[in-house]
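Colleague: this one's structure only:
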């Protein structure tokens, strides 16, 4: 008979992994308060706002704006389709718990391979992919709204069509795309959790280290300062060139 004590290792590993990820995002929010462009998300938000204002200020850039948004929508649609396929695959995986739950725990030193716990793990993974699908679908929806709002000639007729209002909607589309990508990243520890609780801990720590490297946006001055000693070399003094006629005329 399976008891709650059998799930203790997996429960502790899940709590520690969630605490590590929460601590990282707490640190990131603390840094962003002082410097909004500390993370790449802040830089992207600034770029989207300036891009919308520039396009709505210059009517000749309408075609470029529509093409850019089309590429953005195509990317979001592709990721939403990928999330839908992953949802179907996860549902298929849940129906094979009796056959593969014990086999996948061969490398696990500790932890339960009970069918009930396997279903819980698969449900967490399924929920993660559903969040990703919803986020990418909302990104497509918001970007479709922006396509029509960018080319409105009389945008001053209503406050919801002003460049700032359109930029806010574009920001929401970008944020939804970022949430969907984060959900894909969080699926990595959840997949490793299927193999055991210690794999969940290791993959969560590795994910936080990778996100720390990807989320930071170094300033240009610091980047140039790091490259200057290696890129600037001391050139030797060039020898003085003496014309042949002058050399042999004496």
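Modeller: Cool, got the structure. Computed from a predicted model, the values in this text were never measured in an experiment.

Colleague: contacts, neighbours, all on C-alpha from now
Modeller: Fine.

Colleague: the longest helix along the chain: how far from the chain's middle?
Modeller: Counting by DSSP state H, the longest helix found in the chain is helix 115-150. Distance, stretch centre to chain centre, for helix 115-150: 14 Å (CA atoms, centre = their mean, to the nearest Å).

Colleague: packing partners for that helix?
Modeller: Contact analysis of helix 115-150 by 3 or more CA pairs under 8 Å, 6 or more residues apart in numbering; DSSP states H and E lists helix 40-57, helix 62-94, helix 97-100, helix 163-193 as its packing neighbours.

Colleague: tell me which of those helices sits nearest to residue 227.
Modeller: The closest of the helices and strands packed on helix 115-150 to residue 227 is helix 40-57. By CA to CA, the value is 20.5 Å.

Colleague: one more to weigh against that first structure:
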């Protein structure tokens, strides 16, 4: 098989593999959110918003600082993505008339080379836009999180939780764009590394996105160990408190007797 035929065969197969995985992931998030990390995180953020807004005077500073940390992380990713986009644009414009790209495997035609660089540039631009939207939602939530919310009026809590989840979804889409840029970068070196990267990334993303029996066992192993240690520490503290109370009850009659004799 010739080099051009490998590009026409392996590259669509790798992209189709990633597309089918994300279509399945989207269907699972919509139908069975508890089986995905995205759905569980959305439910956890909803509970966190309800806890923070139940007492804004006490939890307002903690909520604003948490959202500020997320804004700083989104700002960092947005800066990295727009910087990489600018560097790729400068590299393509300066190397447009050169023929040095012909030494790379699978890069014999100028049109194919342009498609490779344009796809990478598009990934970083999408990541930049998603992170900017993430900053927008988080900044809006930082104002709304300090509003007092009663138990009867849950519309405010639902609105704040919805905006917070939208910001998190934009963050996830920005990360997916970064993930997709890895096989596209390897496509510069040929279609075979690109296809292998797509296959490995699908497996790794399945491990990171789902909460199946296999992944749940691996995720909860360290948590169970920490929980057992915490339970042991708590049981030890309870036993020590019980011993102190029993000693106090044992010696308290003697103390009362000594105090009465002294009187």
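Modeller: That came in fine, so what should we check first? Since the model is a prediction, treat every value here as computed from it, not as a measurement.

Colleague: burial of the counterpart of residue 40 of structure 1 in structure 2, as a residue count?
Modeller: With TM-score structural alignment as the criterion, residue 40 of structure 1 lines up with residue 37 in structure 2. Each residue near residue 37 of structure 2 was counted by other CA atoms under 10 Å, and the total is 16.

Colleague: again, but for the one 5 residues further on
Modeller: Residues lying near residue 42 of structure 2 (other CA under 10 Å) number 20.

Colleague: what's the counterpart of residue 216 of structure 1 in structure 2?
Modeller: Taking TM-score structural alignment, the alignment pairs residue 216 of structure 1 with residue 210 from structure 2.

Colleague: ignore what I typed, I meant residue 85 of structure 1.
Modeller: By TM-score structural alignment, residue 85 of structure 1 lines up with residue 83 in structure 2.

Colleague: with residue 52 of structure 1 instead?
Modeller: The equivalent of residue 52 of structure 1 in structure 2 is residue 49 (alignment by TM-score structural alignment).

Colleague: pretty sure that match is touching residue 159, no?
Modeller: No - with contacts counted by CA atoms under 8 Å, residue 49 of structure 2 stays clear of residue 159, the gap being 10.0 Å.

Colleague: neighbour count for the two, which is higher?
Modeller: The neighbour comparison of residue 49 of structure 2 against residue 159 (other CA under 10 Å) goes to residue 49, with 19 against 14.

Colleague: identify the residue of structure 1 aligned to residue 74 of structure 2.
Modeller: Counting by TM-score structural alignment, residue 74 of structure 2 lines up with residue 76 in structure 1.

Colleague: now do the buried residues in the longest helix of structure 1.
Modeller: When neighbours are counted by 16 or more other CA atoms under 10 Å, the buried residues of helix 115-150 of structure 1 are found to be 115, 117-119, 121-123, 125-140, 142-144, 146-147, 149-150.

Colleague: and stretch 175-190 of structure 1, by the same measure?
Modeller: By 16+ other CA under 10 Å, the buried positions in stretch 175-190 of structure 1 come out as 175-181, 183-184, 186-190.

Colleague: ok, and what's touching that stretch?
Modeller: 76, 121, 124-125, 128-129, 131-136, 138-139, 199-201, 203-204, 207 (CA atoms under 8 Å, 6 or more residues apart in numbering).

Colleague: tell me who's in contact with residue 111 of structure 2.
Modeller: If you count contacts by CA under 8 Å, 6+ apart, residue 111 of structure 2 has none.

Colleague: so what does it match up with in structure 1?
Modeller: Using TM-score structural alignment, residue 111 of structure 2 pairs with residue 116 in structure 1.

Colleague: from residue 108 of structure 1, how far out is the nearest residue to residue 117 of structure 1 once chain neighbours are set aside?
Modeller: Nearest non-adjacent residue to residue 117 of structure 1, counting by CA to CA, 6 or more residues apart in numbering: residue 7, 7.4 Å away. Counting by CA to CA, to the nearest Å, the gap from residue 7 of structure 1 to residue 108 of structure 1 is 14 Å.

Colleague: now do the same contact list for the residue nearest to residue 46 of structure 2 when sequence neighbours are not counted.
Modeller: Closest residue in space to residue 46 of structure 2, ignoring its immediate chain neighbours: residue 161 at 5.2 Å, by CA to CA, 6+ apart. Residue 161 of structure 2 is in contact with 45-46, 49, counting by CA under 8 Å, 6+ apart.

Colleague: same check, this time on residue 76 of structure 1
Modeller: Here residue 76 of structure 1 is in contact with 136-137, 139-140, 177 (CA under 8 Å, 6+ apart).

Colleague: could those go into a markdown table alongside distance to residue 28 of structure 1?
Modeller: A markdown table is the format used below for the contacts of residue 76 of structure 1 (distance: CA to CA, whole Å):
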| residue | distance to residue 28 of structure 1 |
| --- | --- |
| 136 | 23 |
| 137 | 26 |
| 139 | 23 |
| 140 | 27 |
| 177 | 19 |
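
Colleague: against residue 30 of structure 2, how distant is the residue most central in space within structure 2?
Modeller: Nearest to the mean C-alpha position of structure 2, counting by CA atoms, centre = their mean, stands residue 172 at 6.0 Å. Taking CA to CA as the measure, residue 172 of structure 2 falls 15 Å from residue 30 of structure 2.

Colleague: and for residue 89 of structure 2?
Modeller: Remark: distance between residue 89 of structure 2 and residue 30 of structure 2 (CA to CA) = 37 Å.

Colleague: neighbour count: the two, which is higher?
Modeller: residue 89 (15 against 11).

Colleague: residues in contact with the residue nearest to the more buried one when sequence neighbours are not counted?
Modeller: Spatial nearest neighbour of residue 89 of structure 2, excluding adjacent residues (CA to CA, 6+ apart): residue 121 at 7.6 Å. Contact analysis of residue 121 of structure 2 by CA under 8 Å, 6+ apart lists 85, 88-89.
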